[in-house]
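Asks: The sequence and its predicted three-dimensional model are supplied below.
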Amino acid sequence: MAEPRLRVEPADRIRPPPRTRVPRQRARGKGFLRRAFKLGVLVLLWMTIIGAVVLGYFALTLPDTGELTRAERRPSVTILAADGSLLTTYGDLFGQPLTLKEMS
């Protein structure tokens, strides 16, 4: 037949001694330094992100470097006298544009 089952009453069980909590003491200066370090890392991270965005903006909006050597010039105007002698020359290479009233 079946053997009788052994039972232990809960009051008879062996228990480990209760743990006593030892209060942890924090070093006073380390909390401030840790917070300052975390804040510094966070600020550095955001500055890196913002710097990358600004650099990307500049990279997209600056003119092409191949066009730097090409000078865009408007045509210059040369005014000659009735006898063919040179009176003046105006344009990007020689001076400011001039109106007809300023010439007479």
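Replies: Yep, it's here. Numbering: from 1, shown residues only.

Asks: hey, let's count contacts and neighbours off CA atoms from now on
Replies: Noted.

Asks: Give me the longest helix you can find in the protein.
Replies: Secondary structure of the chain per DSSP state H: the longest helix is helix 28-61.

Asks: what's the following helix or strand after that helix?
Replies: Downstream of helix 28-61, the next assigned helix or strand under DSSP states H and E is strand 77-80.

Asks: Identify all contacting residues around that following strand.
Replies: Contact with strand 77-80 is made by 86-91, as judged by Cα atoms under 8 Å, 6 or more residues apart in numbering.

Asks: Put this next to the previous one:
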Amino acid sequence: GDEWATSVLSTIGRMGRILSRPPFSFVPFFQAFSRVNSYLWDAIGAPIDVALGTPRHNDLAAAHDAWVAQVKARVPADQLLIFEARQGWAPLCEFLSPVDNAVSA
């Protein structure tokens, strides 16, 4: 979960901090978005740290690892692909079998 947490904190995880400051904090739409943002982080177990304005890295990593464990426990192994994009297309295509060899493009 550490890589995911790092990625989140360098992208979408910063939104709460950005939206809580002017000029965004004055706009009703962004005020509502900020509340939803907080709710979503709370819901996955990574609440926003008020001092940081973002979820904490360790909370994000733990939430990620808990989610992965839950998925692995609930999804039958033959229906689950543990995949990382750096592996390329082959494992994904093999798992999904998206192309019927009898069909030509």
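Replies: Done, it's in. Here the structure is a predicted model, which is why all the values come from computation and not from measurement.

Asks: what TM-score do we get after superposing?
Replies: Scored against TM-score structural alignment, normalised by the length of structure 1, the superposed chains reach a TM-score of 0.24; 34 aligned residues with a Cα RMSD of 3.9 Å.

Asks: Who are the packing partners of the longest helix of structure 1?
Replies: Helices and strands touching helix 28-61 of structure 1, by 3 or more Cα pairs under 8 Å, 6 or more residues apart in numbering; DSSP states H and E: there are none.

Asks: Determine the set of other helices and strands touching the longest helix anywhere in structure 2.
Replies: Secondary structure of structure 2 read by DSSP H shows that its longest helix is helix 57-74. Packing partners of helix 57-74 of structure 2 (3+ Cα pairs under 8 Å, 6+ apart): helix 2-9.

Asks: buried residues in the very next helix or strand once past the longest helix of structure 2?
Replies: Once the chain leaves helix 57-74 of structure 2, the next helix or strand it forms, by DSSP H and E, is helix 89-96. Of all the residues in helix 89-96 of structure 2, those buried under the rule 16 or more other Cα atoms under 10 Å are residue 92.

Asks: What of stretch 48-65 of structure 2?
Replies: For stretch 48-65 of structure 2, the neighbour count (16+ other Cα under 10 Å) marks 48, 53-57, 59-64 as buried.

Asks: and it, how far apart are its ends?
Replies: 18 Å (Cα to Cα, to the nearest Å).

Asks: same thing with stretch 48-66 of structure 2?
Replies: 18 Å.
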